[in-house]
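# how would this look folded up:
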Amino acid sequence: MIYTDRLVLKKVTLDDIDIFTEILSDPDLTRYLPKGESYTQEEIKNYVQQRCEHWQKGFGTYVVTAKQNPSEKIGYVGIETIATTHFRDIRYSIATPFAGQGIAFEAAKNCLDNYFADGIGEKVFGAAVSQNKASIRVMEKLGMQQEGNIKLYERDDMVYFSIK
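Below is the predicted model:
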């Protein structure tokens, strides 16, 4: 687990399907993901299973909870290998009721700091749909620099960042 001033980041388990269902079935949130639309219940189940299995690599996705109320799930954050590549990217999403409180930045910063401190890797990418100004601001605040000549996902409207 990772503890921040306000948050607890714990490794995702199959029991966390509820927060992934809340986020991945929300059309306002999923329009900014590489898929661009809400996930089906079967896709969400597979998504959570894959997040759990990724931890076999020694790093992965955390469920974000409030330190003052650890049973209240707020969102997720993690660093994972992008399918069919050797690149790693940071992923985060915060449930709508908790948006705009700096939670994504706090969770992402601590996730990155932990990843680099553990010597797991040297470079992490970030991706956002160009219209997702909030996510772009988080990456810029993290110190990530825009990458010009890379395409990690199929969508043409994505911008990419990285940090070493």
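# From here on, just use CA atoms for contacts and neighbour counts.
Fine.
# Now do whichever strand or helix holds residue 126: distance to the chain's middle.
Per DSSP states H and E, residue 126 falls inside strand 124-129. Offset of strand 124-129 from its chain centre (CA atoms, centre = their mean, to the nearest Å): 10 Å.
# ditto for stretch 32-48
Per CA atoms, centre = their mean, the displacement of stretch 32-48 from the mean C-alpha position of its chain is 13 Å.
# now what about it, what contacts it?
12-14, 16-17, 20-21, 24-27, 30-31, 128-129, 131-132, 153-155 (CA atoms under 8 Å, 6 or more residues apart in numbering).
# how about it: buried residues?
32, 33, 34, 37, 38, 39, 44, 45, 47, 48 (16 or more other CA atoms under 10 Å).
# Among the residues you listed, which one lies nearest to residue 68?
Closest approach to residue 68 among the buried residues of stretch 32-48 (CA to CA): residue 48, at 25.1 Å.
# Look up how far residue 22 lies from the closest one.
In this view, residue 48 and residue 22 are 12 Å apart by CA to CA, to the nearest Å.
# quick one more, to check against the first:
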Amino acid sequence: MDLISSRLLFRPMEERDRRFMRRFLSDGELTRWLPVDYPCPMEQVHLHVDRRLEHWDKHGFGTFVLEEREGEGPVGYCGLEHVTETPFIDLRYGLVQSAQGRGLAFEAAMRVVTYGFHGLQLPRIFGAAMPDNKASVAVLTKVGMRPDKRFDCYGSNLFTASVDRVAFDLKAQPVTHTGIYGAHG
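Here you go, the predicted structure:
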């Protein structure tokens, strides 16, 4: 299943994305805000990608690779995944530096959360960010997430939040450029 938004194409992560993820996950600047064990040594990148691919196979959803509609090649990732051994579905995202600061993380997060609630019928979606990562905390807040201490999968030093479908739908009503089935949906 591929998704679109006004500026982004979303496609399920595939084997061919190992090279992009290797560059992304081994870059100390791009991974400085990820909660655990980053940047990755090269051998760990393969395990990371294997877990993303296995999630798609097992659950039928997971992490998408993002490409700008008017660009070439991946600019990041965004998706929903089960946190291992928990009932939580976590919103995950990251962008290369050239794609940061243009609202793409929010656009991707809105599209993926909309898909989670309306396509997958999820009851609640969680998110976490390092408290000092103001941009990521802002994305979680803008998609309607509010602090939620139940989401403690990555340690107590994170900003943890969640949103349920009703609260999200109330928050998302004014957003028209990221409809359920694509841009201007």
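# Quick one: list the elements packing against the strand holding residue 126 of the first structure.
For strand 124-129 of the first structure, the elements it packs on are strand 88-94, helix 133-141, strand 158-163, judged by 3 or more CA pairs under 8 Å, 6 or more residues apart in numbering; DSSP states H and E.
# for those, which one sits closest to residue 78 of the first structure?
Using CA to CA, the nearest of these to residue 78 of the first structure is strand 88-94, at 5.3 Å.
# what's the average distance of that closest one to the second structure?
Overlaying the second structure shows strand 88-94 of the first structure at a mean distance of 0.3 Å from the equivalent residues (mean CA distance after the TM-score superposition for the first structure).
# For the helix or strand just after that strand, buried residues please.
Remark: after strand 88-94 of the first structure, the chain's next helix or strand is helix 103-117, criterion DSSP H and E. Residues of helix 103-117 of the first structure classed as buried: 103, 104, 105, 106, 107, 108, 109, 110, 111, 112, 115 (neighbour count, 16+ other CA under 10 Å).
# follow-up on the earlier one: farthest pair within the buried residues of stretch 32-48 of the first structure?
Farthest-apart pair in the buried residues of stretch 32-48 of the first structure is 32 and 45; separation 19.8 Å (CA to CA).
# List the ones among the buried residues of stretch 32-48 of the first structure that fall in helices.
44, 45, 47, 48 (DSSP state H).
# and those as TSV, adding distance to residue 96 of the first structure?
Converted to TSV, these look like this (distance: CA to CA, whole Å):
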residue	distance to residue 96 of the first structure
44	18
45	21
47	20
48	19
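# And the residues you listed, which is closest to residue 84 of the first structure?
Distances from residue 84 of the first structure to those, taken by CA to CA, are shortest for residue 47, at 15.8 Å.
# How much space separates that closest one from residue 67 of the first structure?
For residue 47 of the first structure, the distance to residue 67 of the first structure equals 25 Å [CA to CA].
# ditto for residue 110 of the first structure
In terms of CA to CA, residue 110 of the first structure sits 14 Å off from residue 67 of the first structure.
# returning to what we had before: among the contacts of stretch 32-48 of the first structure, which ones are buried?
Here, 16+ other CA under 10 Å leaves 12, 16-17, 20-21, 24-26, 30-31, 128-129, 132, 153 buried among the contacts of stretch 32-48 of the first structure.
# still on that earlier bit, so of the contacts of stretch 32-48 of the first structure, which ones are in helices?
Members of the contacts of stretch 32-48 of the first structure lying in helices (criterion: DSSP H): 17, 20, 21, 24, 27, 30.
# Residue 119 of the first structure: which of the residues you listed is nearest?
Nearest to residue 119 of the first structure among these, with distances taken as CA to CA, is residue 20, at 28.2 Å.
# Right, I'll call it a day here.
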